[in-house]
Structure formats: C-alpha cells, structure tokens
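K.L.:
turn this into a structure:
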Amino acid sequence: MIREPSRSHLYTRFRAWPGLGRAGTYPTTEEFSHNMTTRLEHNVADTRFEIYIDDTLAGYADYAEREDAKVRDFHHTMTFPEFRGHGVAGQVVGFALDESRSQGFTIIPTCWYVDKYVAEHREYADLVA
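P.N.:
Here you go, the predicted model:
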C-alpha cells in the first residue's frame, strides 16, 4: 500500500523504528540510507518520476511532454519535509534524466533544482533542448 506523507506522519514514522534517532527527530543520513529501502518509478499517468522510501512517496519530479517533439519540460521537483537533506531530490532527478535519455527525450530544465542538477552534473548537459 502506498502512503502519502503527512505532518502527523512526520514524527510517528521515526518513533516506530528502533535505533533511528530520538523519538520525534529525523534520522541521521547514515541511519536513513542504511535502514531504508528506495524504489524509483516512472509514473506515466501522472507525468512524473517518483521516489519511494520504505513504500512511502518521498518525492517526485514533474514534467510535461511537448507534442511536436520528444521533449520533457521538468517544471517541478518536490521532496516531502521528512525526507529532505538526504539526497532524495538528486536521486529522483538523476533517475528521471537517465530514463529520459534512454527513451530519446531532450529536456527543458524549467525547475530550478533540475537546472542546478544539470549544471553540477555536466554528463547531462547534452540533454538540454
């Protein structure tokens, strides 16, 4: 079952996991990456790439496809508050760019985060339309 994170979910989630920080606090980066499973998916119906941490939606990168060409306009990236600071946005954007390349798309980095990511990872510069 897929769970959408919520504010109340923020504090109860980590309290339920033994050894992950103090109750009501975020896990450290080491605890976060060591004890959680990550799944990346392309949600074609909602035109976004998603990242799940322990089956909870942690973030996504939205895009719009141009009808006249194989171009994806990445216009929004979101990481839910309880997952911020652990590289979640970078993982989902990297996955989105890799998938776009493999499917023959170029991109328009309208979202500031995608633009910054491409600038810092020059191996994706050739994707920019």
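K.L.:
drop to CA atoms for contacts and neighbour counts, all remaining ones
P.N.:
Will do.
K.L.:
what's near enough to touch Glu41?
P.N.:
Phe49, Glu50, Ile51 (C-alpha atoms under 8 Å, 6 or more residues apart in numbering).
K.L.:
and the strand or helix carrying it, what's buried?
P.N.:
If you go by DSSP states H and E, Glu41 is part of strand 38-43. Buried residues in strand 38-43, counted by 16 or more other C-alpha atoms under 10 Å: Leu40, His42.
K.L.:
could you also give me the structure for this second sequence? I'd like to compare it with the first:
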Amino acid sequence: MDREAIEEAIEVLEDASAEMLTETGNENYYGEAIAVLRQALETEQEPVAFINVEKQKLEWAKLTSWHTPTIVNLPKIPLYTAPPKREWVGLTDEEVSYCRYAATFCDELDTAYMAELIEKDLKEKNHG
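P.N.:
Sure thing, here's the model as predicted:
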C-alpha cells in the first residue's frame, strides 16, 4: 500500500469513527486500525532521490537535481539509502529445549548435521 492510500484510509476510518460515535457512543471505534495505519506511515522508508527518466535527471528528495542522459521514457524510480533493518528472530524456548534433548542422543556426526539444520531454520526465520 503506498503512502497516499494509507493516508486516505486513515481519513476514511476517522470519518467512519466519528459517525460511529453518534451511533454507538464509542469515540474510538476504529482506533486500533487507525493506529496500525499510522505506524505503517512512520516506519515506511522515505526515498532519498528519484530518477526522472522523462526529464533525464536524478531528482534528490531535498531539492537538488543532476542531469543524466537517457533514451527511454519511464516514470520516476525511487532510490533508498538502505533497506530497513530486520529484527533478529532466534529459536523459541521450545526449540532450544528440543535441541538439548536431541543432542543427548547424538554422536559427533549427528551433532554436525543437527547444527546444519538449526542454521537452516534460523536463516529461514530471518528471511535469508
């Protein structure tokens, strides 16, 4: 969902919430949905520049421009500084307990295989 759509959804929900106040007396009828949308707006990454292929230039988000030659007629392409940082997801307590239990029955080769499986699971949990 793009920024404009989120802002429009917040506006619609605020209007609907005002209508629900008169019907139900609940002034914060859609409050949770509005809060989630506002959080999405806050965490959304802002572009640092746009490539405006039509005008053949790079347009910085802060009123700076740089002219570049191009042949193709395409819309602006947003550029970002870096992808948002993801929170590390580790093993659950249940998974750690299972690993400890399973390790008591393993020899050296089995433990190496188990370590590979744990590493694979952690990579999957952390999108990579």
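K.L.:
overlay the chains and give the TM-score.
P.N.:
The TM-score (TM-score structural alignment, normalised by the length of the second structure) is 0.21; 51 aligned residues with a C-alpha RMSD of 5.2 Å.
K.L.:
re the thing from before, which of the contacts of Glu41 of the first structure tops the neighbour count?
P.N.:
Greatest neighbour count in the contacts of Glu41 of the first structure, by other C-alpha atoms under 10 Å, goes to Glu50: 27 neighbours.
K.L.:
where do the helices sit along the second structure?
P.N.:
Applying DSSP state H to the second structure gives helices spanning 3-24, 31-43, 93-103, 108-125.
K.L.:
for Ile51 of the second structure, find the nearest of the ones you listed.
P.N.:
helix 3-24 (18.7 Å; C-alpha to C-alpha).
K.L.:
on that earlier part again, list of residues touching the helix or strand just after the strand holding Glu41 of the first structure?
P.N.:
With elements assigned by DSSP H and E, the helix or strand that comes after strand 38-43 of the first structure is strand 48-53. Identification of contacts with strand 48-53 of the first structure by C-alpha under 8 Å, 6+ apart yields 36-43, 57-63, 88, 91-93, 95-96.
K.L.:
the strands in the first structure, which residues?
P.N.:
In the first structure, strands defined by DSSP state E lie at 38-43, 48-53, 56-65, 71-79, 106-109, listed in chain order.
K.L.:
and the angle from the first one to strand 48-53?
P.N.:
Direction vectors for strand 38-43 of the first structure and strand 48-53, defined by axes from the mean of the first three to the mean of the last three C-alpha atoms, to 10 degrees, enclose an angle of 160 degrees.
K.L.:
next: the fourth one.
P.N.:
Our comparison of strand 71-79 of the first structure with strand 48-53, counting by the same axes, to 10 degrees, yields an angle of 30 degrees.
K.L.:
between the longest helix along the first structure and strand 56-65, what angle do the directions make?
P.N.:
In the first structure, taking DSSP H as the definition, the longest helix is helix 88-102. In terms of direction (the same axes, to 10 degrees), helix 88-102 of the first structure departs from strand 56-65 by 40 degrees.
K.L.:
buried residues in helix 88-102 of the first structure?
P.N.:
Val88, Ala89, Gln91, Val92, Val93, Gly94, Phe95, Ala96, Leu97, Ser100.
K.L.:
packing partners for that helix?
P.N.:
Other helices and strands packing on helix 88-102 of the first structure, by 3 or more C-alpha pairs under 8 Å, 6 or more residues apart in numbering; DSSP states H and E, are strand 38-43, strand 48-53, strand 56-65, strand 71-79, helix 112-120.
K.L.:
go again using 7 Å as the cut-off
P.N.:
Applying 3 or more C-alpha pairs under 7 Å, 6 or more residues apart in numbering; DSSP states H and E, we find helix 88-102 of the first structure packed against strand 48-53, strand 56-65.
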